[in-house]
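Visitor: Here you go, sequence then predicted model.
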Amino acid sequence: MAREEQVSDRVLTVPNAISLARLALVPVFAVLIVQGQDVWALIVLAVSGASDWLDGLIARRFHQVSRLGQLLDPAADRLFILVTLIGLAWRDVVPLWLVVVLVSRDALLAALLPLLARHGYGPLPVHFAGKAGTFALLYAFPLLLLAERSGAVGTVASALGWAFAWWGIGLYWFAALLYFTQARSLLYPRQAHE
């Protein structure tokens, strides 16, 4: 049986510093993507993805899981996804419907937060499906950007990028369904068991 993870109120931790650095990279990435600096934008995305994995690993391995980190990490993921989507749509790399589908999911979940808070609950814990969807999307975007290249590299990147994007969309919305189910069971426990 897995040991329950301890969550601290610490602020000054290595994972939190990594998450803050990721947040600081969001505007850097936005400028690079809008200016067409694709190589640098890909590097920033790769660093962000690697640091996302690294901060989680350090937090778990060195018992530095914190409430702040549980807010910062998904916030950095959401901001990177939002900025990447807008930047890629601005450049006509991805269609507008993709932006609408992904942003509307996050908007619906954000609408749950005040309702949960009113009943004394904080943000819901991140589900594996949500992490997997985010992971797939964060792989899809650099590949879709790379798909702008001509030749075999662009063709393969396009196929892989859209495969990751479709998996990401599906997992993202499946996770939303899990979050709504969890919120319903917290807010209306009698109805959830009927």
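Guide: It's in.
Visitor: For the rest of this, base every contact and every neighbour count on C-alpha atoms.
Guide: Fine.
Visitor: burial of residue 76, as a residue count?
Guide: 21 (other CA atoms under 10 Å).
Visitor: any idea which helix or strand carries it?
Guide: Taking DSSP states H and E as the criterion, residue 76 maps to helix 67-90.
Visitor: In addition, the following structure is provided for comparison:
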Amino acid sequence: MSEAAAPEISDRIWTVPNILSFLRLVLVPVFLVLIITGEDLWALIVLVFSSLTDYLDGVIARRFQQITRLGQLLDPAADRLFIFATFIGLAFRDVVPWWLVAVIVGRDAVLLVLGIVLANFGYGPLPVHHLGKVATFCLFYALPILMIGQAFPAIAWFTAPIGWAFALWGAFLYWWAGVIYIVETRRVIAIPRLLGGSRSDTLDS
């Protein structure tokens, strides 16, 4: 039974996917300012543009063998920063409560601590759990839906409940995945590490 060849991961920096990820990172503070100042339509346009480039950089990286170590860091970083910027900007305007921001940021702070613990025991980051991917998916859907309601108040009665449903469900799954990562970290550090063993999968959701 033959195994599929793993994609080659390079150390290149200037690839099209990486440039798109850099662009998304640059747009994060622009996006935050637009939300805080009430420029909701422009903020929505920036968010949609960021979502499209997020999709494109993944497609290009896989199709043209441009998967890089830097890209594996930049892509999830840009995703998280856009999530944080949206929730912080909407909380600043009292559209969403600050406790929701604390829930989202707190979970990633826990993952940061887990990463440090694993590194101290000689392990890399844990493999991505599917619940983490589903949670991020829900939050990514919640953000543009909530922003549509702000940009077009006439339809907020329809978009707000849907956006809130995705946001709350995403936050719940975000922490559920976080608990799984905590349990897995405890299990891993309790097992004597095999010489030469490593865990190279990235924890990006």
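Guide: Here it is on my side, so go on. For clarity, every value in this text was computed on a predicted model and none was experimentally measured.
Visitor: one step back: how big's the offset between the helix holding residue 76 of the first structure and the second structure?
Guide: By mean CA distance after the TM-score superposition for the first structure, the fitted helix 67-90 of the first structure averages 0.9 Å away from its aligned residues in the second structure.
Visitor: which bit of the second structure covers that helix?
Guide: Against the second structure, the aligned range for helix 67-90 of the first structure is residues 69-92 (TM-score structural alignment).
Visitor: Check which helices and strands the helix holding residue 76 of the first structure sits against.
Guide: On a contact count with 3 or more CA pairs under 8 Å, 6 or more residues apart in numbering; DSSP states H and E, helix 67-90 of the first structure meets helix 14-34, helix 96-118, helix 128-146.
Visitor: gap between it and the chain center?
Guide: Put simply, helix 67-90 of the first structure sits 6 Å off its chain's centre (CA atoms, centre = their mean, to the nearest Å).
Visitor: And it, what's buried?
Guide: Buried residues in helix 67-90 of the first structure, counted by 16 or more other CA atoms under 10 Å: 68-70, 72-78, 80-89.
Visitor: what does stretch 98-109 of the first structure give?
Guide: Neighbour counts using 16+ other CA under 10 Å place 98-99, 102-103, 105, 109 of stretch 98-109 of the first structure among the buried residues.
Visitor: who's in contact with it?
Guide: Outside of stretch 98-109 of the first structure, the residues within contact range by CA atoms under 8 Å, 6 or more residues apart in numbering are 82, 85-86, 89, 169, 172-173, 176, 179-180.
Visitor: Over to stretch 81-89 of the first structure?
Guide: Residues outside stretch 81-89 of the first structure that contact it (CA under 8 Å, 6+ apart): 26, 29-30, 33-34, 94-96, 98-99, 103, 137-138, 141, 145.
Visitor: Just among the residues you listed, which is most surrounded?
Guide: Busiest of the contacts of stretch 81-89 of the first structure [other CA under 10 Å] is residue 137, holding 28 neighbours.
Visitor: Output the buried residues of stretch 98-109 of the first structure in JSON lines, with distance to residue 121 of the first structure appended to each entry.
Guide: Shown next, in JSON lines, are the buried residues of stretch 98-109 of the first structure (distance: CA to CA, whole Å):
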{"residue": "98", "distance to residue 121 of the first structure": "31"}
{"residue": "99", "distance to residue 121 of the first structure": "29"}
{"residue": "102", "distance to residue 121 of the first structure": "25"}
{"residue": "103", "distance to residue 121 of the first structure": "24"}
{"residue": "105", "distance to residue 121 of the first structure": "20"}
{"residue": "109", "distance to residue 121 of the first structure": "14"}
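Visitor: Greatest separation within those residues: which pair is it?
Guide: 98 and 109 (17.2 Å; CA to CA).
Visitor: and the longest helix seen in the second structure with helix 98-120, angle?
Guide: Using DSSP state H, we find that the single longest helix of the second structure is helix 156-189. Interaxial angle, helix 156-189 of the second structure versus helix 98-120 (axes from the mean of the first three to the mean of the last three CA atoms, to 10 degrees): 20 degrees.
Visitor: Right, I'll leave it there.
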